[in-house]
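In: Let me see the structure of the following:
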Amino acid sequence: MSDFAFERDGAAASSAPRRPRASLGSAEAEEIFASFDPKILRRFFAFLKPHKTYLVLAQIAVLTSAATAMSIPYMIGRAVDAAAKRDPSRLDQLLMVFAGLVVLNAGAFFLEQWMSARLAQKVIFDVRRAMFSHFQDVSLSFMDKTHVGRIMARLQGDVNALQEFLESTTGALGDLVLLVGIAIVLLATDLQLGLLTLTVIPMLIAVRAIWLPFSKKTFRQARDASSSANSALAENIQGIRTVQETRREAMNFDLYEEKARENMQAQVGSAKLTQVMVPTVDVLTGFAMAIVIVVGGNAVLGGRLDVGVMVAFIFYVQRFFDPVRMLSMQYTIMQRAMAAGHRIFEVLDVPVTIKDKPGAAPLGRDMEPTVEFRNVTFGYDPKRPVLHDISFKVRPHEVVALVGPTGSGKTSIMSLTHRFYDVDRGQVLVGGQDVRDVELDSLGRVIGMVLQEPFLFTGTIEENIRYNTSASLEEIIEAAKAVSAHDFIMRLPEGYQTRLGQRGRNISLGQRQLVSFARALVADPKILILDEATANIDSFTEQAIQKALKVLFAGRTCMVIAHRLATIRDADRIIVLQQGRIIEEGPHDELMAQDGLYARLYRSAHASFDDATVAATGDAEFAMRT
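Out: This is a model prediction of the structure:
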């Protein structure tokens, strides 16, 4: 298979070893149906507390609608009796009351729907906000092990399931009240006829008991097939460049067609099973009405029953099975909502491990801009350390470069400096304070980072450079000029007001990097971290940036990662890493004079550290890993 392929579960196929996923992707979490869970319901209804006024008004409207719906057939029956007895004054009174009930029923139904919709939207707004807030604080260690795109897509559907449940919950109460109320009215009006009419209920329960297990299995298959087809479609769109490059359009179409066909067959099966209950209820309704007509008709002919009562019975029977249909649907909605609630609260329960501890102190702008590692050992998996007993100190306004082959721990050092992760052993100090003892917000204001893969947000170039600052346009332009971004920005049709597409894809990768440079610099951090920041910039642009960086580095403490050794030879100090350990340290000339690993690598290849690692060191393990 080529780079792009579909897996049976819709995930990307890959020959590379997979990282273990978080429990959010477990088979239990993927269930579309779940049994009633009071704990989930209690947590969910906690979101209702701020909006209890809407809930109360909706319930009042529901009860009013149910009461008027039960009264209307009774009034019709009384009106029929009045007409049969030729009592026009009584008939007129009943018609006026009937009209009032119809208007009240319509108004209550409208208020019920309106209040339910507003309540659902407000609660779902709070749920979305809680999820977004929590995801922004979730530690990167969790994100490293989780397929975020798939989880977010799934949670979007789960939120919609909760919304559907909320909108139908108030109606479910009305349907239940209507169902019980009609049964009571039928029995109270004529016990014998009422009991005969309600004999269809055991048959309905039996049909439902047989239908439910099949429906669960079929609906689960339909959802799995839909998820697989959607995942395949999204993956194909995201990888369209690779698809067209390798000319796999025809093969991918065949693979997608297979998944789409499986989805179609599963959806047809679920729709077919769904429709089984509709004619079943209709048949039972007809059977109940036949009982009323035959038994009730004989009672009317025998003089035991008024014709109006029989007419009312017919209307009540029709009304009786409407809530039966709705409650059957709402039961399925409730099951989906329970499963959705499990998944949503599972996400909200993900612990935030990187957070301010009680009494954390802010880093002041007047603090000494130093970075120090003291005997740091760290691994994304604690059983497999990436860094081993690392110790070094970056003094104020010093430019320190980190070099080493891929996997030597350079980026991990940068991440620990910003406290994206916590160390397993040892200490990381910024400004002389352990990063675990300072406020994260102040740490973010002191440290600026430019990464190898720049991330630009949808918006104008000006907005992207100003990101998280209050810089003026003049300051933005000054920063852009400093990193040689101003000229290409001014060549764009709308200059700094040019809107960027998703991740800034309407400008080149090198231009995106320059914008991210300007964004970091306009924030004026005391400590600047560059992680392969010049890797995606052409040699001509890099020359201009090197000149700008000398000016920009002045007055700042800087840590730089670069594979191109030529780009960091002017650093005050170079730290050479290999397999998570520091093996050499010093300025460029001193390291060259030592004639160690750095010198051999530099002489072997000026362009790239990785390119020469195997040749210079004979590191067979590194060769296998790369």
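
In: contacts, neighbours, all on C-alpha from now
Out: Fine.

In: How many residues are close by residue 351?
Out: 12 (other Cα atoms under 10 Å).

In: Look at it and give its secondary structure.
Out: At residue 351 the chain is in coil, as set by DSSP: H, G, I helix; E, B strand; the rest coil.

In: which residues does the spatially closest residue to it that is not a sequence neighbour contact?
Out: Excluding the flanking residues, the one nearest residue 351 by Cα to Cα, 6 or more residues apart in numbering is residue 138, at 7.2 Å. Applying Cα atoms under 8 Å, 6 or more residues apart in numbering, we find residue 138 in contact with 350-354.

In: what separates residue 138 from residue 348, distance-wise?
Out: Distance of residue 138 to residue 348, computed by Cα to Cα, to the nearest Å: 10 Å.

In: same deal with residue 166?
Out: Counting by Cα to Cα, the separation of residue 166 from residue 348 is 19 Å.

In: which one of the two has more residues nearby?
Out: Neighbours were counted for residue 166 and for residue 348 using other Cα under 10 Å; residue 166 has more, 24 against 18.

In: Please report how far that one lies from residue 566.
Out: From residue 166 to residue 566 the distance is 62 Å (Cα to Cα).

In: Ok, residue 120 next?
Out: The value you get for residue 120 to residue 566, if Cα to Cα is used, is 60 Å.

In: out of those two, which sits in the more crowded spot?
Out: Taking other Cα under 10 Å, residue 120 and residue 566 do not tie; residue 120 has more neighbours (24 against 14).

In: Could you measure from the more buried one over to residue 323?
Out: 21 Å.

In: what does residue 531 give?
Out: Taking Cα to Cα, one finds residue 531 at 63 Å from residue 323.

In: Proceed likewise with the subsequent sequence, for comparison:
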Amino acid sequence: MKRIISYLKPYLPKMTIGLLIKFTGTIMDLLIPWILAHMIDKVVPQKDIKLIIYWGLAMVFCAALAIVANITANRMATRVAAETTRKVRHDLFEKITYLSCGQIDNYTVPSLVSRLTSDTYHVHRMIGMMQRLGVRAPILLLGGIIVTISIDPVLSLVLLGIQPFIFLTVFYVSKKGIPLYNKLQQSVDQMVRALRENITGVRIIKALAKTDYEKDRFASVSSEVVKREKKVGMTMALTNPVMNLYLNYGLTGVILMGAYRVNAGLSQPGVVIAFLTYFTIILNAMLSISRIFVLASKGLASFNRIIEVIDTPEDLTIEDIPPTPSAYHIEFKNVTFSYHKNQANLRNISFSLKKGETLGIIGPTGSGKSSILKLLLRFYDTDEGEICINGRNVKSIPRKELHKMFGIVFQNDILFADSIAENIDFGRGLPLEKIMFSTDLAQAGEFIDTLEARWNHRLTNKGSNLSGGQKQRILISRALAANPEILVLDDSSSALDYKTDAQLRNSLNQHFEDTTTVIVAQRISSIMHARHIIVLEDGEIIGSGSHQELMKNCKSYQEISISQMGGASLD
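Out: Next up, the predicted model:
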């Protein structure tokens, strides 16, 4: 609750004005039945038409003021709810962007998507409803009770007698509801995951005729959501019928007792009519309060899920490790790493690169090639050993400074639904000349010139309107555009033909001779000209050296070379 208040604090002046306006409108609603009772019991018996018109106009004025005040307050509440939710959503999105890869793995992407969308929507509804009904309903409830006590204390005893039952019901349902909503949101996370997987893999699902299988899998996840929704719905649905039961019993009691008291001359007809009106107002107020508790239960459960992410402590903190003089640009010193901390994915990885040198990494799938790059970029921290750049441990380099050193093409990289130029620039404000130069180096200029809009050609999401080779060349252009200190290419030429791949290597050698390059590849032709090559298997280096040295000393490398090139040593 303190965190919600902290988000609402900047809007307290606006909320205070809105609540005062809402309070005024609610008081006007409470005055109308009192005026009606006064007219029936006091004004009408006088048979003075002017007094009747006067009090009638007073009722019209109260009704008009109530409508205007409630509409104005509701509009202000909506703006506050929208602004507050925007701030919560922004903070959550910002936090997600700074989560480490390990933390994202723990939360899972579908869960984070769900928190950023449906959970923030529930928070929005809760904040808006609390301002609209959270003030009006309690005032109508308490004001109605106070007025009824003032006009007939005896009849009020019926109303007061059912209040404990009402509050116990609301308390019980709310206590049960919040945990159920938490479980429901977890099921929604699972459904979002299944949906994302199906949308992302729709081509392979169709190609392998697995549509029915995926339908069954989604139906299973969806059924779990429905099951939990039913449980939550059935629990929360108790509120309205039980409230109606209590208050209708009370209304019946008021009518019976009111008829007896009027017949005995202890009360007046106008009082009973006003009392019935107030009872209806109190009934609606109690139903509104029950709705508030339902939405508050859902909103608080969602807000807690959001705050769980926002309050996640940073696990990749900057450590005060003094730099040491080094002749090497990049150093891995006996690095061991495990994703799940139960079995090492990398063991005792050591290599050193001087500035401008190229390292090639090759090995079977799952051998740990991409893991080395993730550690170099400090997406994860090592379990043992250290990684240094220019003699500085990567744990001591601020994240923004570290990542600015790199130009990167990942194995499954992303192109956005924007122009080619914007995809290459990536918000860095690069001049068009640099963008054009980088596309020429990446061998992308040739196909871009064939497009009608050239660099303004708009890509679809994930670059699906380009071929695989064209996408890779655009991604390489992005990595080269800012003239990086370290270039990382993770299987980035797999879709390129051998000629284009060779032209790309020549461009890098000519224009990026001072850039240290790390290339992960499946093809020996992509790395055989690197000064240093390491061969990985099961997370360990089983061979290192130049192409010629590995052809003599590393059986695994020889086998790869024979399978790809017949063992030839290309120049």
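
In: quick one: TM-score?
Out: Superposed pair, TM-score by TM-score structural alignment, normalised by the length of the second structure: 0.88. Supporting alignment: 563 aligned residues with a Cα RMSD of 3.3 Å.

In: Chain neighbours aside, what residue packs nearest to the most centrally placed residue in the second structure?
Out: Most central in the second structure under Cα atoms, centre = their mean is residue 116, positioned 2.4 Å from the mean C-alpha point. Nearest residue to residue 116 of the second structure in three dimensions, chain neighbours excluded: residue 89, at 6.4 Å (Cα to Cα, 6+ apart).

In: Counting neighbours, what do you get for the one you found?
Out: So residue 89 of the second structure, with other Cα under 10 Å, has 20 neighbours.

In: Same question for residue 216 of the second structure.
Out: Residues near residue 216 of the second structure, counting by other Cα under 10 Å: 11.

In: Check the gap between it and residue 85 of the second structure for me.
Out: Relative to residue 85 of the second structure, residue 216 of the second structure is positioned 36 Å away (Cα to Cα).

In: just residue 539 of the second structure next, same as before
Out: Residue 539 of the second structure sits at a distance of 45 Å from residue 85 of the second structure (criterion: Cα to Cα).

In: cool, and residue 299 of the second structure?
Out: 12 Å.

In: Give me the common contacts of the two.
Out: Common neighbours of residue 299 of the second structure and residue 85 are listed as 123-124 (criterion: Cα under 8 Å, 6+ apart).

In: can you give me the strands for the first structure?
Out: Counting by DSSP state E, the first structure has strands at residues 371-378, 387-394, 399-403, 425-430, 433-434, 447-450, 459-460, 499-500, 527-531, 557-561, 573-578, 581-586.

In: want to throw these into a markdown table with distance to residue 177 of the first structure and mean neighbour count?
Out: As requested, these are arranged in a markdown table below (distance: least, Cα to Cα, whole Å; neighbours: other Cα atoms under 10 Å):
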| stretch | distance to residue 177 of the first structure | mean neighbour count |
| --- | --- | --- |
| strand 371-378 | 61 | 20 |
| strand 387-394 | 66 | 18 |
| strand 399-403 | 72 | 26 |
| strand 425-430 | 63 | 20 |
| strand 433-434 | 62 | 16 |
| strand 447-450 | 61 | 23 |
| strand 459-460 | 52 | 18 |
| strand 499-500 | 55 | 19 |
| strand 527-531 | 65 | 24 |
| strand 557-561 | 69 | 25 |
| strand 573-578 | 73 | 22 |
| strand 581-586 | 72 | 18 |
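
In: Now check the second structure for the residue matching residue 554 of the first structure.
Out: Under the alignment (TM-score structural alignment), residue 554 of the first structure maps onto residue 513 of the second structure.

In: now residue 129 of the first structure
Out: Under TM-score structural alignment, residue 129 of the first structure pairs with residue 90 in the second structure.

In: okay, now its match: neighbour count?
Out: Neighbours of residue 90 of the second structure (other Cα under 10 Å): 13.

In: How about residue 522 of the second structure?
Out: With other Cα under 10 Å as criterion, residue 522 of the second structure counts 20.

In: Need the nearest residue in space to it, chain neighbours excluded.
Out: Per Cα to Cα, 6+ apart, closest to residue 522 of the second structure is residue 362, 6.1 Å.

In: quick one: that neighbour from residue 501 of the second structure, how far?
Out: For residue 362 of the second structure, the distance to residue 501 of the second structure equals 16 Å [Cα to Cα].

In: same check, this time on residue 557 of the second structure
Out: From residue 557 of the second structure over to residue 501 of the second structure (counting by Cα to Cα), the distance is 20 Å.

In: for residue 117 of the second structure, same thing?
Out: Distance from residue 117 of the second structure to residue 501 of the second structure, by Cα to Cα: 42 Å.

In: if you count what's nearby, which of these two comes out ahead?
Out: residue 501 (20 against 12).

In: Tell me the residue in the first structure aligned with that one.
Out: Aligned partner of residue 501 of the second structure by TM-score structural alignment: residue 542.

In: Kindly report the same for residue 295 of the second structure.
Out: That one, residue 295 of the second structure, aligns with residue 333 by TM-score structural alignment.

In: Residue 309 of the second structure too?
Out: Using TM-score structural alignment, residue 309 of the second structure pairs with residue 347 in the first structure.

In: One more: residue 208 of the second structure?
Out: Checking TM-score structural alignment: residue 208 of the second structure goes with residue 246.

In: again, but for residue 461 of the second structure
Out: Looks like residue 461 of the second structure aligns to residue 502 there (TM-score structural alignment).

In: List the contacts of its match.
Out: Contacts of residue 502 of the first structure (Cα under 8 Å, 6+ apart): 456-458.

In: Residue 458 of the first structure versus that one, what's the distance?
Out: Residue 502 of the first structure is 6 Å from residue 458 of the first structure, where distance means Cα to Cα.

In: Ok, residue 255 of the first structure next?
Out: Counting by Cα to Cα - residue 255 of the first structure and residue 458 of the first structure are separated by 33 Å.

In: And for residue 216 of the first structure?
Out: From residue 216 of the first structure over to residue 458 of the first structure (counting by Cα to Cα), the distance is 41 Å.

In: and if you look at residue 452 of the first structure?
Out: 19 Å.

In: How about residue 368 of the first structure?
Out: 36 Å.
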